[in-house]
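Peer 1: can't give you the sequence, but here's the structure:
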């Protein structure tokens, strides 16, 4: 039976990927950010998952306003990095796991979650930056990846509670898979930031850290927070944090905090990183 090892929550700031790609991780601005990632890298190197389910959002790369699935699951054998306007990131091709991907799709749909099944898709920084955060710059990614793309861009977005319950369904799907594999799940995006408009550059460190406290201790209550509060307190892009709730829903009610890191600023974003294990 497949085993869920734990969960990772991380922001997917595109400039973090650029710092990795251009060898700037030890420059004074970026060094504190990348130093704060080291304990998470150590954890995943020791855990050695066979597959990572990476929950992320597309930034009008593969999906745009002409096709906006609420939840899209990648079941292909590989996923190319998307050209986001300055060429694809110089990172390895993301290798999928079609057998496990189709199992997840079947289990989730029969569990009454309407998942869009995608065989051919590109992945942008929303997915590749978290891989760089956890694995650095390998010649190939050390695990297979199941992309789970969530719409947090186009209204109406799914509720935090819907995301939390999807995580629970993913846990059931993992534990019903009869192959002996180790799985980790990533929730990505956020934390507080806004990229446009009068509030561009907003960062709410107090709210972010209170949200992280509740994310660990009382996730079911946290999942009931509405979009209006998130937009008001964390900015228009801060709503990405609902994707972390998919990761949290897949874990036990009570979890062990392996690593927690928060840093401001990373570009114009509040960077958060959390590694959790079931107790």
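Peer 2: Okay, I see it. None of the values given here were measured: they were computed from a predicted structure.
Peer 1: when you work out contacts or count neighbours from here on, use the C-alpha atoms and nothing else.
Peer 2: OK.
Peer 1: which strands or helices does the strand of greatest length in the chain pack on?
Peer 2: Counting residues, the longest strand found in the chain (DSSP state E) is strand 255-266. In this structure, strand 255-266 makes packing contacts with helix 38-47, helix 205-217, strand 269-278, judged by 3 or more CA pairs under 8 Å, 6 or more residues apart in numbering; DSSP states H and E.
Peer 1: element containing the residue lying closest to residue 54 once chain neighbours are set aside?
Peer 2: Leaving aside its chain neighbours, residue 54 sits nearest to residue 186 (4.7 Å; criterion: CA to CA, 6 or more residues apart in numbering). Using DSSP states H and E, residue 186 sits within strand 182-188.
Peer 1: tell me the angle that strand makes with helix 38-47.
Peer 2: Per axes from the mean of the first three to the mean of the last three CA atoms, to 10 degrees, the angle that strand 182-188 makes with helix 38-47 is 150 degrees.
Peer 1: endpoint to endpoint, stretch 240-252 covers what distance?
Peer 2: One end of stretch 240-252 sits 22 Å from the other (CA to CA, to the nearest Å).
Peer 1: can you list the neighbours in contact with it?
Peer 2: By CA atoms under 8 Å, 6 or more residues apart in numbering, the residues outside stretch 240-252 that reach it are 6-9, 55-57, 150, 152, 159-161, 163-171, 185-191, 215, 219, 223, 277-279.
Peer 1: can I get the buried part of those residues as one ChimeraX selection?
Peer 2: Only the buried members of the contacts of stretch 240-252 end up in this ChimeraX selection, burial being decided by 16 or more other CA atoms under 10 Å:
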select :6,7,8,9,55,56,57,150,152,159,160,161,163,164,165,166,167,168,169,170,171,185,186,187,188,189,190,191,215,219,223,277
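Peer 1: among the contacts of stretch 240-252, name the ones in helices.
Peer 2: 160-161, 163-171, 215, 219 (DSSP state H).
Peer 1: put this next to the previous one:
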């Protein structure tokens, strides 16, 4: 059967993608940011996942105010980079896994999650930046083609109301049940993206809350159930207007179903005007099943 072996999370700061595209990753400002991902790049290359379920949010590229799904799943063979105002990023199209995606959609819908099925969708930096920081060559160049198939799961964290952390956790659990019932033997990763603390506008623009971010990272392993109860107003107050993106990390954590081992952590400020956070978790439940 398919199994979710690891959960990864990372910020998806658009400036990271711009630095990759412009070949500026070795500049003094950016070097420590990219160095913090090198361990994970090496580990992912060693683990060779067959599929990544990538949880991200669209930034008015595929969706706009006419159509705002709370949860959506991409079921296409391929997802092309979106034009975010200055032309599509020079990265290869992202290959999909439509069979697994449709299976997850069916399983989640029958599991009483009303997830929107998308058969044609472009993807923006919310998805391509995580691909950059986890899959590239030693010199931080985008590969000619991505070495993994991707099932995109888009979450609305742009327009109120976003889903609660608890609902995101429960979707993660439903995705895990779907993957476990898929008959093909696949090594599956699930990645939660977005955050950490940041605000891009208004009087609090540039807000970064290191203490809150570090506590969130700690709880991912020490007491993840506490993360389910964080209310929207706390994210807004403590982490800025864009910190709500961290509910997407809870989809990843809910899909790991129990005991995890933290393998790597990277936290850096500032990255652009944002706190950058990243963590790698090994799913001990999956390890037990495989053994």
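Peer 2: Great, that's in hand. Given the structure is predicted, the values throughout are model-derived calculations rather than measurements.
Peer 1: before we move on, back to that, in JSON lines: the ones in helices among the contacts of stretch 240-252 of structure 1, plus distance to residue 103 of structure 1.
Peer 2: Converted to JSON lines, these look like this (distance: CA to CA, whole Å):
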{"residue": "160", "distance to residue 103 of structure 1": "24"}
{"residue": "161", "distance to residue 103 of structure 1": "23"}
{"residue": "163", "distance to residue 103 of structure 1": "19"}
{"residue": "164", "distance to residue 103 of structure 1": "20"}
{"residue": "165", "distance to residue 103 of structure 1": "18"}
{"residue": "166", "distance to residue 103 of structure 1": "15"}
{"residue": "167", "distance to residue 103 of structure 1": "15"}
{"residue": "168", "distance to residue 103 of structure 1": "15"}
{"residue": "169", "distance to residue 103 of structure 1": "12"}
{"residue": "170", "distance to residue 103 of structure 1": "10"}
{"residue": "171", "distance to residue 103 of structure 1": "12"}
{"residue": "215", "distance to residue 103 of structure 1": "28"}
{"residue": "219", "distance to residue 103 of structure 1": "27"}
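Peer 1: closest to residue 272 of structure 1 out of these?
Peer 2: Checking those against residue 272 of structure 1 with CA to CA, the nearest one is residue 215 at 12.2 Å.
Peer 1: what sits closest to the aligned residue in structure 2 for residue 223 of structure 1 if chain neighbours are left out?
Peer 2: Using TM-score structural alignment, the partner of residue 223 of structure 1 in structure 2 is residue 228. Sequence neighbours aside, residue 166 is the residue nearest to residue 228 of structure 2 in space, at 4.5 Å (criterion: CA to CA, 6+ apart).
Peer 1: so what's that neighbour up against?
Peer 2: With CA under 8 Å, 6+ apart, residue 166 of structure 2 has these contacts: 228, 229, 250.
Peer 1: please identify the residue in structure 1 that aligns with it.
Peer 2: Aligned against structure 1 by TM-score structural alignment, residue 166 of structure 2 finds its counterpart in residue 161.
Peer 1: distance of that match from residue 235 of structure 1?
Peer 2: 20 Å.
Peer 1: how about residue 45 of structure 1?
Peer 2: Distance from residue 45 of structure 1 to residue 235 of structure 1, by CA to CA: 34 Å.
Peer 1: what does residue 32 of structure 1 give?
Peer 2: 24 Å.
Peer 1: the more surrounded of these two?
Peer 2: For residue 32 of structure 1 versus residue 235, the count of surrounding residues by other CA atoms under 10 Å is larger for residue 235: 25 against 15.
Peer 1: with adjacent residues omitted, what lies nearest to that one?
Peer 2: Nearest residue to residue 235 of structure 1, sequence neighbours excluded (CA to CA, 6+ apart): residue 194, at 4.8 Å.
Peer 1: near the aligned residue in structure 2 for residue 139 of structure 1, how many other residues are there?
Peer 2: By TM-score structural alignment, residue 139 of structure 1 lines up with residue 144 in structure 2. Using other CA under 10 Å, residue 144 of structure 2 has 10 neighbouring residues.
Peer 1: these two touch, right, residue 78 of structure 1 and residue 101?
Peer 2: No: in this structure residue 78 of structure 1 lies outside contact range of residue 101 using CA atoms under 8 Å: 11.6 Å.
Peer 1: what residues does residue 1 of structure 1 make contact with?
Peer 2: So residue 1 of structure 1 contacts 175, 176, 177, 178, 179, 180, 181 (CA under 8 Å, 6+ apart).
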